[in-house]
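Novice: Next comes the sequence, and after it the predicted model I'd like to discuss.
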Amino acid sequence: MTIRSTGGQVAAYAWLVFALLNFVDLFVGITGDPEYSLTTFTIAFLLLLGCGIAYTVGLRPAIIGDDDGVTVRNPLRDVRAPWAAIRNIEGKNAVTVRFTGPDGTDVETRAWVHQTSPRAQAKAESRAEKQARKNQGAGLDLRGRTPTAFAAQQLNELRDRHRPRAKSGAPDRAAAAKQAETARGTVAWSIPAVAALAVPLAAVIVALILSLVG
């Protein structure tokens, strides 16, 4: 299961297409003859920096649930938590995952995907409640109607399916507790994401310094 921001992806791909067309115009020449000057390369580095932002903010963020655990991929950092290490998953203003960290203490991470303001969440729940009353009655759990709550619901269902079970099919609490004792999550910087921003930014700074010196 992979959860992404559709709007973020659309915006990121739109920028990448825009940047590609500008690269072609700069170095091949669509609207005029290409000019290989310091200004041209500075503009190119700025476009690359924009591509780095599009990648880290629009394309990279995701919440990925699989058989072993959940991965929260934010713009610059990756969080990986086995199901046994997870203490709680909530979906309010954002999807939050609380888990046992590398040192054994509880760590809470907030997903970049599906963040929303309290006002927007309240409006969404109000609209869902009106629709439910109109169509099926008021006795429904409406929390899953908001994107963050629905994402958290999906993750919790996936987590429940991967809990240890006894022969009877009931949850095996003893086995779950034993797994939780050693299960640990990890938090790490994403080298490709950092490089996607740092390299073009450094190039822009160098180009600006050269233009000032020259």
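Specialist: Sure, I can see it.
Novice: Please count neighbours and contacts with C-alpha atoms only from this point.
Specialist: Noted.
Novice: give me every residue that touches the residue nearest to Gly50 when sequence neighbours are not counted.
Specialist: Nearest-residue entry for Gly50: Trp15, 7.6 Å, with adjacent residues in sequence omitted and distances by Cα to Cα, 6 or more residues apart in numbering. For Trp15, the contacting residues are Gly50, Cys51, Ala54, by Cα atoms under 8 Å, 6 or more residues apart in numbering.
Novice: let's bring in a second one:
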Amino acid sequence: MSAGVFPKAAPGARTFRSGGIRFCGWAWMVFAVLNLADLAWRGRDIASAVAAAVMLLGCGIAYAVALRPRIVADDEAVRFHNLLRDLHLPWGTVDRFEGGDAVYAYVGEERHRAFVLQTSPRARAKQELKARREDKKLPEPVAEYMRGRTATDFTVEQLRELATEHKDAEQTPVTSTWAWPAIIALAAPALLTAVTIIIAST
């Protein structure tokens, strides 16, 4: 299961992330820091400035795409922290959760999609094949429970359980807000990259 559940995210909250994508994000951060240190030590020309700006842009993308996206469920609501926007979905307002290629929350006729834990049909098939190969290593009851399920499926199951526990919660509106840290993390290095490229080309 590539989804991590972190009960300490907030009092009474559970956080669902993609472990593999998060690892890739941190791997890029380490790579970028090492390269930026090298550029700071040896770089003295405009090409080094362009390279540093591109590295910073890569860090912004890694944060927005790999490190930030998550699903947080607490006693009040479930929150989808997507690339550039945050969705606050009160328990009493959500009609149901569905899985498949992503985690979906349905509110009336509206369908809200979580960016984290998305999977393509090809990736899903690969996960199922891998699970079948590992069946022999697990006790039969465990293997049967795991068979054919992805991290997305497990997350949906847990969200459904939490929704059942909070079925009597007050119905309040869904709210969507801009994720300004992610926007700044992308916009600032993108602007810096554009400026350094323009300077380098003149």
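Specialist: Cool, the structure landed. Values in this document were obtained by computation on a predicted structure and should not be read as measured data.
Novice: follow-up on the earlier one: mind putting the contacts of Trp15 of the first structure in a markdown table, distance to Ala122 of the first structure, neighbour count and secondary structure included?
Specialist: Formatted as a markdown table, the contacts of Trp15 of the first structure follow (distance: Cα to Cα, whole Å; neighbours: other Cα atoms under 10 Å; DSSP: H, G, I helix; E, B strand; the rest coil):
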| residue | distance to Ala122 of the first structure | neighbour count | secondary structure |
| --- | --- | --- | --- |
| Gly50 | 33 | 20 | helix |
| Cys51 | 34 | 24 | helix |
| Ala54 | 29 | 24 | helix |
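Novice: got those as TSV, with distance to Thr100 of the first structure columns?
Specialist: Converted to TSV, those look like this (distance: Cα to Cα, whole Å):
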residue	distance to Thr100 of the first structure
Gly50	36
Cys51	35
Ala54	31
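Novice: coming back round to it: please say which position in the second structure the residue nearest to Gly50 of the first structure maps to.
Specialist: Counting by TM-score structural alignment, Trp15 of the first structure lines up with Trp28 in the second structure.
Novice: quick one: buried residues of the host helix or strand of its match?
Specialist: If you go by DSSP states H and E, Trp28 of the second structure is part of helix 19-42. Residues of helix 19-42 of the second structure classed as buried: Gly19, Ile21, Arg22, Gly25, Trp26, Trp28, Met29, Ala32, Leu36, Leu39 (neighbour count, 16 or more other Cα atoms under 10 Å).
Novice: Now do the same contact list for the fourth one.
Specialist: I take that to be Gly25 of the second structure. The contact partners of Gly25 of the second structure, by Cα under 8 Å, 6+ apart, come to Ala62, Tyr63, Val65, Ala66, Leu67.
Novice: Which of those residues fall within helices?
Specialist: Mapping the contacts of Gly25 of the second structure onto helices (DSSP state H) picks out Ala62.
Novice: Can you tell me which of the contacts of Gly25 of the second structure is nearest Arg133 of the second structure?
Specialist: Within those, the smallest distance to Arg133 of the second structure is 28.1 Å, found for Ala66 (Cα to Cα).
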